[in-house]
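[1] Next comes the sequence, and after it the predicted model I'd like to discuss.
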Amino acid sequence: MSVGAALEQLLRLIYRRAMKLAMLPEDERDSHYDHIRLSCCAAAEHIGQDPDRAAITANDMVEFVRALVGIIEMGSAPDHEPSADQRPPVPHLGDQGTDTTRI
């Protein structure tokens, strides 16, 4: 597996985990964050990071996931409206006569 493919797969995994965490009540998330921290720390040590650096890497990963959960929550808020600096969706070039947008 190439580095790019591995990174893409990892980012999809992180996104799916963040989506699941965003559905949980805040008070139920800490144990999941702890699990992410332990798993990431073990993986970092496995690839050769010293324990101190592995702990920093794991904490950074947890903070990244927490931030992603926050972004997901903000985007799914019922009163969420696009800000003035957001551009409207651009229709796909193949769409003729429809107002749907493909992502």
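    Sure thing, it's come through.
[2] Going by C-alpha atoms from here, please, whenever you check contacts or count neighbours.
    OK.
[3] Show me what the biggest helix by length in the chain is packed against.
    For the chain, the helix that runs over the most residues, judged by DSSP state H, is helix 51-75. Judged by 3 or more Cα pairs under 8 Å, 6 or more residues apart in numbering; DSSP states H and E, helix 51-75 is in contact with helix 3-23, helix 30-46.
[4] Buried residues, that helix. List them.
    54-55, 57-59, 61-62, 65-66, 68-69, 72-73 (16 or more other Cα atoms under 10 Å).
[5] got another, please set it beside the one above:
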Amino acid sequence: MTRFDETISMVADAFAETLGTTDIDSETGFFDLGADSTTIVRFAFRLRKHWPDLRTVDVFSHPTVAELSAYLTMASPESPGKPLIRSSPADSRADLRADER
């Protein structure tokens, strides 16, 4: 299994768990699968267990399981679950509310 395959499996499982379903098409947009903004925030929170520096905006910018998995694989090429690399500490906190920083 490739790193991308491992990542896509982890992302699809996390999204399915967030939505409460098992039927996830990796090429269909998150909103088309029934997500809303609140769901995306919960999904990003769930993914942060594996990618601690993932920002909610990263999920909005890569709106399918396949696109987000490709982004995560490139951002952490060593293996799935490795932290994303940010250019500065502030970048990883950009999507947090002021009281969460």
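    Perfect, thanks for sending it. What you see is a predicted model; the values in this text were computed from it and never measured.
[6] Got a TM-score for the pair?
    After superposition, the two chains reach a TM-score (TM-score structural alignment, normalised by the length of the second structure) of 0.30; 53 aligned residues with a Cα RMSD of 4.2 Å.
[7] returning to what we had before: what angle do the longest helix of the first structure and helix 30-46 make?
    140 degrees (axes from the mean of the first three to the mean of the last three Cα atoms, to 10 degrees).
[8] ok, and what's touching stretch 12-32 of the first structure?
    Defining contact as Cα atoms under 8 Å, 6 or more residues apart in numbering, one finds that stretch 12-32 of the first structure is touched by V65, R66, L68, V69, G70, I72, E73.
[9] how about a cut-off of 6 Å?
    Residues outside stretch 12-32 of the first structure that contact it (Cα atoms under 6 Å, 6 or more residues apart in numbering): V69.
[10] first vs last residue of that stretch, how far apart are they?
    Stretch 12-32 of the first structure has an end-to-end distance of 17 Å (Cα to Cα, to the nearest Å).
[11] Give me the buried positions along that stretch.
    I14, Y15, R17, A18, M19, L21, A22.
[12] Distance to C41 of the first structure for the residues you listed - can I get that in a markdown table?
    A markdown table is the format used below for the buried residues of stretch 12-32 of the first structure (distance: Cα to Cα, whole Å):
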| residue | distance to C41 of the first structure |
| --- | --- |
| I14 | 15 |
| Y15 | 19 |
| R17 | 17 |
| A18 | 18 |
| M19 | 22 |
| L21 | 20 |
| A22 | 23 |
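[13] any idea which of those is closest to C40 of the first structure?
    Relative to C40 of the first structure, the closest of the buried residues of stretch 12-32 of the first structure is I14; by Cα to Cα it sits at 11.5 Å.
[14] how close does the closest one get to L68 of the first structure?
    From I14 of the first structure to L68 of the first structure the distance is 9 Å (Cα to Cα).
[15] Buried residues of the strand or helix carrying R42 of the second structure, list them for me.
    In this structure, R42 of the second structure is located in helix 37-47 according to DSSP states H and E. Using 16+ other Cα under 10 Å as the test for burial, helix 37-47 of the second structure gives T39, I40, V41, R42, F43, A44, F45, R46, L47.
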